[in-house]
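Engineer: Structure for the following, please:
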Amino acid sequence: MTERVTLITGASAGIGTELARVFASKGHRVALVARRADRLEALAKEIKAAGGAAPIVIPCDLAQPDCGDRIAEALTAAGVEVEYLVNNAGFGVFGRAIQRDRSNQLEIIAVNIRALTDLSLRFSDHLIRNRGGLLNVGSIAGFLPGPGMAVYYASKAYVLSFTEAMRAELAPHGVRVTVLCPGPVPTEFQARAGFNPGYDSAVLNVSSADVAQQAYSGLMANKRAVLPGLGIKTVPFLLRLFPRSFILGAVGRFQLRQR
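Structural biologist: Model prediction:
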């Protein structure tokens, strides 16, 4: 019988690292994907030292179009199949879209949308064969437009829509599909995006370790969506109470105030 693994992208920091720790602690062998090989190797050593199965380390930049091929080749060489796929990798940049570097914003689409879609479709036959699961990391940003971070918000709206559709298509095959939609989480994301969180963000945030635990539990329970933290759970409901134009203006003022 072919050995099964949990493939986790963006595993070198933040929520991705915590998800790797959670899956490994629950007996899953993990395959770790990220750009920074040194961090992946350190995490792999940590997991192995804690008694977990030796992780498969796959250094790869998901912004590159051949990364999906490289991941598939590495898994084939290791003689494993994907049982659970965790599309965690993603990033954003703050500022007015028309003033930010265009190539950098296109990389957001490459990582947050193209790579996530590629891996979800590429390994869907593995998930079906192994009756596993798909966890896509979205954001509360996926529920609303985001002036001041337009491409990132739009990318997460795609993740939300795509994951819900995949859930409907894969359900008859016994595959769990969940979208994780956290709010502000203290990770390297903010620094890379050029964002300085204020008190309003601190009120809503949940630690990356807590987010990972809730995400794992939600996937195993086959929840449609996981929104970590009480404050975040109220956001989709509150959005129904206000006109879209009001939300657009409020988000724009909040986002651009963080600069």
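Engineer: Only C-alpha atoms from now on, for both contacts and neighbour counts.
Structural biologist: OK.
Engineer: what ranges do the strands span in the stretch 1-150 of the chain?
Structural biologist: With strands called from DSSP state E, counting those that start in this stretch, the stretch 1-150 of the chain shows them at 3-9, 30-34, 56-59, 80-87, 133-137.
Engineer: Adding distance to A193 and mean neighbour count, write those strands out as CSV.
Structural biologist: Conversion of those to CSV gives the following (distance: least, C-alpha to C-alpha, whole Å; neighbours: other C-alpha atoms under 10 Å):
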stretch, distance to A193, mean neighbour count
strand 3-9, 19, 23
strand 30-34, 17, 27
strand 56-59, 22, 22
strand 80-87, 19, 25
strand 133-137, 17, 27
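Engineer: Could you also give me the structure for this next sequence, so I can compare it with the first?
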Amino acid sequence: MADVLSRFNSGKLWDFKGGIHPPEMKSQSNSQPLRHLPLGTDFYIPLKQHLGTTGNLLIKEGDYVLKGQALTKGDGLRMLPVHAPTSGTIKSIKPYVATHPSGLDEPTIHLQADGLDQWIERNPIDDFSTLSSEQLIHKIYQAGIAGLGGAVFPTAAKIQSAEQKVKLLIINGAECEPYITCDDRLMRERADEIIKGIRILRYILHPEKVVIAIEDNKTRSHIGNPQCTTGSK
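Structural biologist: Take a look at the predicted model:
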């Protein structure tokens, strides 16, 4: 690891041979800003949205729920809670066809929105440095955060397993597919929020170095600008 850190500190860009290079199709969407979709009327919420087992139900048919309310309860960091995307009434809890090429059924909550989009009471953290690493990991777990890769690995479990062991923290801003542009647009429009998240990870993991990995086709990303990273060293 010391050798890897010294290579990063040299400032040299490293390449590797091989791989495939399909045509990039990012121009179809990378010029469009992020935007909110209109609120839907019916939401179908799979109980399992992460690697691991399904949580235990906290609601039943006919219940009224608020946006952000936990619908399931986990038991351990690999069993994430699932939350209501908006306020409304639970119409059913039964198998529905999953959004997966297999076409298999998945235990799913049908939530009928009331159009109010009313939140539960929220308790934001004003200063994360007042909390311990364990408390922050628990907050991340309660939020139901999981990776967006194919494994959808629970983030809290990943952080806990790496706590006090990380020398080099790499923030992956690369996009592995030719069409996706979500990372690009987020780094353009939400750079400040991403940096705040990196600071929380750095506080928990205590790495010797943090590297933000960005592809050379993302020249408009603001995340590496000095005004975004000032005070992050």
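Engineer: TM-score of the superposition?
Structural biologist: Superposed pair, TM-score by TM-score structural alignment, normalised by the length of structure 2: 0.29. Supporting alignment: 119 aligned residues with a C-alpha RMSD of 6.3 Å.
Engineer: Same list, the strands of the stretch 1-150 of structure 1, but as JSON lines with distance to R257 of structure 1 please.
Structural biologist: Below are the strands of the stretch 1-150 of structure 1 laid out as JSON lines (distance: least, C-alpha to C-alpha, whole Å):
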{"stretch": "strand 3-9", "distance to R257 of structure 1": "31"}
{"stretch": "strand 30-34", "distance to R257 of structure 1": "31"}
{"stretch": "strand 56-59", "distance to R257 of structure 1": "36"}
{"stretch": "strand 80-87", "distance to R257 of structure 1": "30"}
{"stretch": "strand 133-137", "distance to R257 of structure 1": "26"}
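Engineer: Please identify which of those strands is closest to R70 of structure 1.
Structural biologist: strand 56-59 (8.3 Å; C-alpha to C-alpha).
Engineer: which element is V235 of structure 1 on?
Structural biologist: helix 230-239 (DSSP states H and E).
Engineer: what does H138 of structure 2 give?
Structural biologist: In this assignment (DSSP H and E), H138 of structure 2 forms part of helix 133-142.
Engineer: end-to-end on stretch 219-237 of structure 1?
Structural biologist: 22 Å (C-alpha to C-alpha, to the nearest Å).
Engineer: again with stretch 58-73 of structure 1
Structural biologist: End-to-end distance for stretch 58-73 of structure 1: 10 Å, by C-alpha to C-alpha.
Engineer: ok, now stretch 3-20 of structure 1?
Structural biologist: 18 Å.
Engineer: Flag every buried residue along the helix or strand in which Q227 of structure 2 is found.
Structural biologist: Element membership of Q227 of structure 2, judged by DSSP H and E, is helix 226-229. Using 16 or more other C-alpha atoms under 10 Å as the test for burial, helix 226-229 of structure 2 gives 228-229.
Engineer: Show me what the helix holding H138 of structure 2 packs onto, helices and strands only.
Structural biologist: helix 155-162, helix 191-205 (3 or more C-alpha pairs under 8 Å, 6 or more residues apart in numbering; DSSP states H and E).
Engineer: Run the angle between the last one and helix 133-142 for me.
Structural biologist: For helix 191-205 of structure 2 against helix 133-142, the angle between stretch directions is 130 degrees (axes from the mean of the first three to the mean of the last three C-alpha atoms, to 10 degrees).
Engineer: helices or strands next to helix 191-205 of structure 2 in the packing?
Structural biologist: By 3+ C-alpha pairs under 8 Å, 6+ apart, helix 191-205 of structure 2 packs against helix 133-142, helix 226-229.
Engineer: buried stuff in the first one?
Structural biologist: In this case it means helix 133-142 of structure 2. 133, 136-138, 140-142.
Engineer: which among those residues gets closest to L111 of structure 2?
Structural biologist: Q142 (20.6 Å).
Engineer: Distance of that closest one relative to Q135 of structure 2?
Structural biologist: Where Q135 of structure 2 is concerned, Q142 of structure 2 sits at a distance of 10 Å (C-alpha to C-alpha).
Engineer: just M187 of structure 2 next, same as before
Structural biologist: For M187 of structure 2, the distance to Q135 of structure 2 - C-alpha to C-alpha - is 27 Å.
Engineer: which residues in the stretch 51-200 of structure 1 form helices?
Structural biologist: In the stretch 51-200 of structure 1, the segments counted as helices under DSSP state H, counting those that start in this stretch are 67-78, 102-109, 116-122, 124-129, 150-170, 189-193, 199-204.
Engineer: and the angle for the fifth one with strand 80-87?
Structural biologist: This means helix 150-170 of structure 1. Using the same axes, to 10 degrees: helix 150-170 of structure 1 against strand 80-87 is 130 degrees.
Engineer: Now do helix 150-170 of structure 1: which elements does it pack against?
Structural biologist: Against helix 150-170 of structure 1 (3+ C-alpha pairs under 8 Å, 6+ apart) you get helix 102-109, strand 133-137, strand 176-180.
Engineer: who touches the second one?
Structural biologist: Looking back up the chat, that one is strand 133-137 of structure 1. Outside strand 133-137 of structure 1, the residues that touch it by C-alpha atoms under 8 Å, 6 or more residues apart in numbering are 83-89, 116, 120, 127, 159, 163, 175-181, 219.
Engineer: Show me just the buried residues among the residues you listed.
Structural biologist: Buried members of the contacts of strand 133-137 of structure 1, scored by 16+ other C-alpha under 10 Å, are 83-89, 116, 120, 127, 159, 163, 175-181, 219.
Engineer: Kindly reformat the helices of the stretch 51-200 of structure 1 as TSV and extend each row with distance to A37 of structure 1.
Structural biologist: Putting these into TSV (distance: least, C-alpha to C-alpha, whole Å) gives the following:
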stretch	distance to A37 of structure 1
helix 67-78	14
helix 102-109	20
helix 116-122	20
helix 124-129	26
helix 150-170	25
helix 189-193	18
helix 199-204	31
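Engineer: for those, which one sits closest to F23 of structure 1?
Structural biologist: Between the helices of the stretch 51-200 of structure 1, helix 124-129 lies closest to F23 of structure 1; by C-alpha to C-alpha that is 16.1 Å.
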